[in-house]
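**Student:** Sequence below, structure please.
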Amino acid sequence: MYKLEQKGLLPEQMLAVLPVFMAKIERLADLLGLALADYQADHIALRVNDWETAEQLHQAWLAYGTEWSTNEINGRPIVVIGFDQPLSCGPWQIEALELPYPGDKAYPQEGWEHVEFVIPSPAADTEALKITLDEAFPQLAGQWDELAGKGIKVKASSPSGEKERLSNPTYAFKHDGVCIKLHPHSLKAVIESEGE
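**Tutor:** Okay, the predicted model is just below:
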């Protein structure tokens, strides 16, 4: 655990910097024209660059919750831990942590990386999800073409685990070292679909 402490990645260190991270998330939401206060902040994700750190974090965070799943996505394990006590951040109660084991991409900064919000929708693909987002957030609808000019990277994807039955298309918006992801279903619902 010494290595985690050195990197500032112990759960208690991560929780201490959570308000600063969430303030950046809220600034990005404002920039995008996303009024997210009434939507579920489904889970929070962190990123690390080496396998040993991921293994140590995996064990350390189990003191705060229960492992919901470990799923192979894009060739690496992604662990989901449901918190015993949801993380309280502003108007949100975040119920789960996503911990991807590292792939071949190195992150400039290890630690909190994104928060995913549930925007309820029957959308089964990214085109349908974009329509939902345009309806839910008129301010975003008018500025898709301007986002790159503001330094915001946008990525549409349909990630899926091998056992998932529920389609969960996602839009990711990255800026200033943080990322907001929007999708129609919670991680819990997607995990539950695996057993169907």
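**Student:** rest of the way, CA atoms for contacts and neighbours
**Tutor:** Will do.
**Student:** for the protein, longest strand please?
**Tutor:** With DSSP state E setting the assignment, residue counts place strand 76-89 as the longest strand in the chain.
**Student:** now that one: how far from the chain's centre is it?
**Tutor:** Shown here is strand 76-89, whose average C-alpha point lies 10 Å from the average C-alpha point of the whole chain (C-alpha atoms, centre = their mean, to the nearest Å).
**Student:** one more to line up against the first:
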Amino acid sequence: MTYQELINSWSTFSSEIQAFTQDLGLDTLALECDHTALRVNSNQSADLLRHEFARVGNIISDNMINGRPILIIELNTPLMMGNTAIECVELPYPSDKVYPQQGWEHIELVLDCGAADCDELTHALLEKAPQLAAIIAGETEIKVKMSSPKGDKERLANPTIAFKKNGLCIKVHSQSIKAVIASEAE
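**Tutor:** Here you go, the predicted structure:
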């Protein structure tokens, strides 16, 4: 997995993730897409991508989350997803899980609601997108996972709701990645 392979696959991923966003009805909410994320299965691939991404951006966070390094790279030139500019890429080093497909895995959308936990985030999201109620209740083929990942230095709660279908994932969280990173310096 190389940077060029990722760039070559961006158009397909971008189109598929936009269609999934529309299926969920999130496209009408004008949520900020603050970053996209990769999945790799080896430290060697992660090291190579770290080096390659460092040439096209700046690593603004290198933090331990759930026992593994996760980098956030702010790109010199944002990736475009339709009319949306995505400034940051999340590069997690692999965990024990082996992903069936390496490459682009998800985008993260910010619902700026100040939610401190998953219940508050769910309430705020359903207020703006009531069509998600059946999905969140587990009544559809779309899988939902709620979590509150936290980096070693983070001081800002950032609950997350992940929607997964056909190898695609869209996560909604309450804080932007840059706000979370800024909380590490406080």
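**Student:** Overlay them and tell me the TM-score.
**Tutor:** Once the chains are overlaid, their TM-score stands at 0.95 when taken by TM-score structural alignment, normalised by the length of structure 2; 186 aligned residues with a C-alpha RMSD of 1.4 Å.
**Student:** quick revisit: and the longest strand of structure 1, what other elements does it pack with?
**Tutor:** Helices and strands touching strand 76-89 of structure 1, as assessed by 3 or more C-alpha pairs under 8 Å, 6 or more residues apart in numbering; DSSP states H and E, comprise strand 65-73, strand 92-100.
**Student:** Where in structure 2 does the first one fall?
**Tutor:** Residues 57-65 of structure 2 are where strand 65-73 of structure 1 aligns, taking TM-score structural alignment as the criterion.
**Student:** give me the number of residues near the nearest residue to residue 54 of structure 2 once chain neighbours are set aside?
**Tutor:** Leaving aside its chain neighbours, residue 54 of structure 2 sits nearest to residue 73 (7.5 Å; criterion: C-alpha to C-alpha, 6 or more residues apart in numbering). Residue 73 of structure 2 is flanked by 22 other residues according to other C-alpha atoms under 10 Å.
**Student:** roughly how far apart are the alignment partner in structure 1 of residue 84 of structure 2 and residue 79 of structure 1?
**Tutor:** By TM-score structural alignment, residue 84 of structure 2 lines up with residue 92 in structure 1. Applying C-alpha to C-alpha, to the nearest Å, one obtains 22 Å for the distance of residue 92 of structure 1 from residue 79 of structure 1.
**Student:** Same question for residue 43 of structure 1.
**Tutor:** 12 Å.
**Student:** which neighbours do those two share?
**Tutor:** With contacts defined as C-alpha atoms under 8 Å, 6 or more residues apart in numbering, the residues adjacent to both residue 43 of structure 1 and residue 79 are residue 98.
**Student:** neighbour-wise, which of the two wins?
**Tutor:** Between residue 43 of structure 1 and residue 79, counting by other C-alpha under 10 Å, residue 43 is the more crowded of the two (26 against 18).
**Student:** does residue 37 of structure 2 really touch residue 93, like I thought?
**Tutor:** No - the pair formed by residue 37 of structure 2 and residue 93 falls short of the contact definition of C-alpha atoms under 8 Å, at 11.2 Å.
**Student:** between these two, which one's more packed in?
**Tutor:** Taking other C-alpha under 10 Å, residue 37 of structure 2 and residue 93 do not tie; residue 93 has more neighbours (22 against 18).
**Student:** That one corresponds to which position in structure 1?
**Tutor:** Correspondence of residue 93 of structure 2 to structure 1, assessed by TM-score structural alignment: residue 101.
**Student:** just to revisit the earlier point, so how far does the longest strand of structure 1 sit from its counterpart in structure 2?
**Tutor:** Superposed on structure 2, strand 76-89 of structure 1 shows a mean distance of 0.9 Å to its aligned residues (mean C-alpha distance after the TM-score superposition for structure 1).
**Student:** in that strand, what's buried?
**Tutor:** Buried positions in strand 76-89 of structure 1, judged by neighbour count with 16 or more other C-alpha atoms under 10 Å: 77, 78, 79, 80, 81, 82, 83, 86, 87.
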